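Student: Only the shape, not the letters, is given here:
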């Protein structure tokens, strides 16, 4: 009788460990997806800020060149 109870307790413990590992697996998957989305977002923000910075610099240069040409024509 004692062996049967021990095996039942062992089986119950292994089932609980299995459920816990499944929960940990799902949590790791959620964290991985969140980090992937974060990485994509940060990359997009980085490229957008660089584009905006150089776009503004190009715009300033074009305005400066246009003003220079207008002064030269006069």
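Tutor: Arrived safely, thanks for sending. Quantities reported herein were computed from a predicted structural model and do not represent experimental measurements.
Student: make it CA atoms for all contacts and neighbour counts henceforth
Tutor: Noted.
Student: hey, where'd the helices end up in this structure?
Tutor: Along the chain, counting by DSSP state H, helices occupy 2-73.
Student: in it, which residue is closest to the centre?
Tutor: Per Cα atoms, centre = their mean, the C-alpha nearest to the average position across the chain is that of residue 38, at 1.8 Å.
Student: mind checking how far it is from residue 31?
Tutor: 10 Å (Cα to Cα, to the nearest Å).
Student: here's the one I want to compare it with:
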């Protein structure tokens, strides 16, 4: 099992490789939601971030997001 990138350089290389594959296999973007639905989602995200900051758990949430991102990169 790939442990994923462990340094900033490894992360940059992984992202560069992913971008190259994505661009080589590019396809048109297909909207699946209306502009109002997208804006509603953005508002909900902003609200959650505000709530997390007020609750003092933003660092915990960012750590979880970082772990998820690193885990996703290891699947490349």
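Tutor: Received the coordinates, thanks. A quick note: this is a predicted structure, and the numbers were derived from the prediction, not measured.
Student: TM-score for these two?
Tutor: The TM-score (TM-score structural alignment, normalised by the length of the first structure) is 0.31; 26 aligned residues with a Cα RMSD of 2.2 Å.
Student: ok, now which ones touch the residue nearest to the centre of the first structure?
Tutor: Under the criterion of Cα atoms under 8 Å, 6 or more residues apart in numbering, residue 38 of the first structure has no neighbours.
Student: same thing but at 10 Å, please
Tutor: 32, 44 (Cα atoms under 10 Å, 6 or more residues apart in numbering).
Student: measure it to residue 10 of the first structure for me?
Tutor: Taking Cα to Cα, one finds residue 38 of the first structure at 42 Å from residue 10 of the first structure.
Student: now residue 33 of the first structure
Tutor: Residue 33 of the first structure is 35 Å from residue 10 of the first structure, by Cα to Cα.
Student: in the host helix or strand of residue 15 of the second structure, what counts as buried?
Tutor: Residue 15 of the second structure is part of helix 8-24, with elements assigned from DSSP states H and E. For helix 8-24 of the second structure, burial by neighbour count (16 or more other Cα atoms under 10 Å) applies to 11, 14.
Student: Helix or strand next in line after it, which one?
Tutor: helix 35-55.
Student: Which strands or helices does the helix or strand just after that next one pack on?
Tutor: Later in the chain than helix 35-55 of the second structure, the nearest helix or strand by DSSP H and E is helix 58-73. The contact analysis (3 or more Cα pairs under 10 Å, 6 or more residues apart in numbering; DSSP states H and E) places helix 58-73 of the second structure against helix 8-24, helix 35-55.
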